[in-house]
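> sequence and computational prediction follow.
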Amino acid sequence: MIDPHTDRVLITGAAGEIGKALRSGLRAEWRHLRLTDIRPIPDLAANEEAVIADIGDRPALERMMQGVTALVHMTGAPAEHDLEMLFRVNARGLFDMFEAARLAGVRRIVFASSNHAFGCYPIEEPVTPAHPARPDSLYGVFKVLGETMLRYYFDRHDIRSVSLRIGTYRRLPIDQRSLATWLSPRDVVQLVERSLRHPDPGCLVANGYSANTRIKVRDPNWDFLGYRPVDNAEDHVEMLRGMGVDVDGAWEWPEHGGAFARMPERPARA
């Protein structure tokens, strides 16, 4: 278990939407929060310190990791970026961050993976974290890489970790698919906190959703973590219906990854 009163936690991507939610939800209990992002991090509390750095700056990563017990790695390039950016941030940067953590003696890593790590499974199949990965995009491929790297760091270096296959993180659900995949701000805080406080998660993969009525996965490892989501996308069905979203018809996408699984990619060379 990571002790919120004595252990320093480093949160990457702290200026992003999930990072903001984590700061708001954790700062009251966690006494030593170190925050990093390439963008400014405003309104620091007394128990927060900020390090502005690029994930490609390996010496900066090694410096910021000093004295850190747990890493919450939320930095990532979104799926719409090209291969070069995805590789720089979500592959090379990911390795540099994890390796800096190892060299500094970090004991726990919580990683923002994605449900796009299994997005090519048919929606009728209730996927569990025990299923083999079936990424639906290069973005998903690099998330699987992160999960695999954490298995290596567990087996070789005894670093405990939780990879969170985060679904649709928004303040409110946004479409039909998010009625199954929504993760609310207060639920993401609870999920990360449970991942930090668990006495021994081993090398765990867990789904990152709220308690949605229309959830399409099974055995998400929530009981093991002690995660009890409190929000449900179904509470916002009328809002979506009023926006013209079809919440009553057949499921729109045939795979768990939604549109990702069928997006056109660069054509093969002739």
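Cool, the structure landed. Here the structure is a predicted model, which is why all the values come from computation and not from measurement. Numbers count the residues shown, from 1 in each chain.
> from here on, contacts and neighbour counts on C-alpha atoms
Fine.
> the most centrally placed residue in the chain: what secondary structure?
In the chain, the centroid-proximal residue (CA atoms, centre = their mean) is Ala112; its distance is 2.1 Å. Under DSSP: H, G, I helix; E, B strand; the rest coil, Ala112 falls in the strand class.
> comparison target, given below:
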Amino acid sequence: MAMHLTGLKTGSRVVVTGAMGWVGSRTLGRLATEHEVKGLDLEPGAAGGCVVDEIDLIEYEAVREALEGAEGVVHLAIASRRALTHLDEHDYAAVEIQSNVLGTRNVFEAAAEAGVKRMVYFSSLTIQLGEPQRRWIGPGAPLRPSNPYAVTKLYGEQLAWLYANQGRLSTVAWRLGQPYPVEHFSLEHMRDPEERACGITAGDIARGMLAGLSADLSVFEAPEREAGPAEELPCGGRPGFTPGFAVANLVSASDTGDGHGYDLSVARRLGYEPAECFTAEGPVPVQSLRKAIR
């Protein structure tokens, strides 16, 4: 089965994992304005007017059945520390590995077997935030996971590259910033330029989802660069391209300029344009600002 490089058309069938989480519950409705959407989660219910079916991603056959007929998959599901506060450190680590590693593997394999045309995988900026100097995360930023969760997200990126390199599944991997607002990332944090530079609103996350599903990866070519040690890594520490695979930062705009922040040049090539900008007073519409941002 040939891998699809062109993006999905409006009205495609899209399955979203982790649909009842913070991101999923706030974006499914927007996604459903352009596609036929079904959610999957450990907790069944409804979000954004979409049905969310119960599933445990550890059970491969259940995942394979749930993805039958899907044209696109948005993989959000993770082990949530906030939902598992009753577990001690070691028990939580076991659940995190099961969900973020084995569960992610099952989603990729099931998607490839089901003939899914496009995967949108939500990685995390934390895969680079272990770097001591991180005032500006550009295309050449090294991979420095800041915690075990970040290591599991990097695994997902490498898995996405592997499936694309094998010609089995095309993926756009977004290195997601800090969703806003949540209890540990609120208005008081906006006074710190480094903090607000990594923020992203639910609206901009939804724009990233839609861009990832519709991006035409056939138009990209590998960037020219000198061979070196970084070439040994599939991602090379850089948001770059291999046929059927793209990885890029996903944040809202900010008023911090190049002093603090995350390069969005690759994201824009994928069709993402932030509509909201973080300031010291919180997010505002981009068009309301007169000065150029990022």
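Nice, thanks for sending it over. From a predicted model like this one, the values you see are computed outputs, not experimental measurements.
> so what number do they get for TM-score?
Once superposed, the chains reach a TM-score of 0.80 (TM-score structural alignment, normalised by the length of structure 1), with 234 aligned residues with a CA RMSD of 2.2 Å.
> aligned against structure 2, show me the partner of the residue nearest to the centre of structure 1.
Using TM-score structural alignment, the equivalent of Ala112 of structure 1 in structure 2 is Phe122.
> assign the closest residue to that match other than its chain neighbours to helix, strand or coil.
Nearest non-adjacent residue to Phe122 of structure 2, counting by CA to CA, 6 or more residues apart in numbering: Trp174, 5.1 Å away. Secondary structure for Trp174 of structure 2, judged by three-state DSSP, is strand.
> burial check on the aligned residue in structure 1 for Trp174 of structure 2, number of neighbours?
Following TM-score structural alignment, the counterpart assigned to Trp174 of structure 2 within structure 1 is Leu164. Neighbour count of Leu164 of structure 1, defined by other CA atoms under 10 Å: 25.
> show me the contacts for Leu164 of structure 1.
Taking CA atoms under 8 Å, 6 or more residues apart in numbering as the contact definition, Leu164 of structure 1 lies against 110-114, 205-208.
> how about the contacts made by Pro129 of structure 1?
Applying CA under 8 Å, 6+ apart, the residues contacting Pro129 of structure 1 are 205-207, 219-221.
> how does it look with 6 Å?
Val205 (CA atoms under 6 Å, 6 or more residues apart in numbering).
> could you say which helix or strand contains it?
Of the helices and strands defined by DSSP states H and E, none includes Pro129 of structure 1.
> from Glu80 of structure 1, how far off is it?
25 Å (CA to CA, to the nearest Å).
> mean deviation, the longest helix anywhere in structure 2 versus structure 1?
Longest helix in structure 2 by number of residues (criterion: DSSP state H): helix 148-165. Per the superposition on structure 1, helix 148-165 of structure 2 and its aligned residues are separated by 0.4 Å on average (mean CA distance after the TM-score superposition for structure 1).
> just the helices in structure 2 please.
Under the criterion DSSP H, structure 2 contains helices at 22-31, 60-66, 89-97, 104-114, 148-165, 193-197, 202-214, 265-269.
> mind listing what's buried along the first one?
When burial is assessed from 16 or more other CA atoms under 10 Å, helix 22-31 of structure 2 yields the following buried residues: 23-31.
> so where is that helix in structure 1?
Mapping helix 22-31 of structure 2 onto structure 1 (TM-score structural alignment) gives residues 17-26.
> mean deviation of that stretch from structure 2?
Average distance, stretch 17-26 of structure 1 versus aligned residues of structure 2 after superposition (mean CA distance after the TM-score superposition for structure 1): 1.3 Å.
> tell me, how many residues neighbour the closest residue to Ile166 of structure 1 other than its chain neighbours?
Spatial nearest neighbour of Ile166 of structure 1, excluding adjacent residues (CA to CA, 6+ apart): Gly208 at 4.2 Å. Neighbour count of Gly208 of structure 1, defined by other CA under 10 Å: 29.
> pull the contacting residues for the counterpart of Gly208 of structure 1 in structure 2.
Correspondence of Gly208 of structure 1 to structure 2, assessed by TM-score structural alignment: Leu250. Going by CA under 6 Å, 6+ apart, Leu250 of structure 2 touches 174-176.
> hmm, try it at 8 Å
Going by CA under 8 Å, 6+ apart, Leu250 of structure 2 touches 174-177, 200, 205, 208, 264, 267.
> any chance of the helices of structure 2 in CSV with distance to Gly48 of structure 2 as columns?
Formatted as CSV, the helices of structure 2 follow (distance: least, CA to CA, whole Å):
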stretch, distance to Gly48 of structure 2
helix 22-31, 4
helix 60-66, 19
helix 89-97, 27
helix 104-114, 22
helix 148-165, 26
helix 193-197, 27
helix 202-214, 12
helix 265-269, 25
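> what's the closest of the ones you listed to Ser12 of structure 2?
Taking CA to CA, helix 202-214 is the member of the helices of structure 2 nearest to Ser12 of structure 2, at 9.6 Å.
> list the residues that contact the residue nearest to the centre of structure 1.
72-75, 163-166.
> next, the distance between the ends of stretch 52-61 of structure 1.
Taking CA to CA, stretch 52-61 of structure 1 runs 10 Å from one end to the other.
> show me what counts as buried in that stretch.
53, 55, 61.
> how close does the second one sit to Val68 of structure 1?
As for Ile55 of structure 1, its distance to Val68 of structure 1 is 17 Å (criterion: CA to CA).
> rewinding a little: so how far is Leu210 of structure 2 from the match of Gly208 of structure 1?
Distance of Leu250 of structure 2 to Leu210 of structure 2, computed by CA to CA: 12 Å.
> for Gln178 of structure 2, same thing?
19 Å.
> what count of nearby residues applies to the residue lying closest to Val23 of structure 2 once chain neighbours are set aside?
Once flanking residues are discounted, Val23 of structure 2 sits nearest to Ala202: 6.7 Å by CA to CA, 6+ apart. Ala202 of structure 2 has 20 neighbouring residues, counting by other CA under 10 Å.
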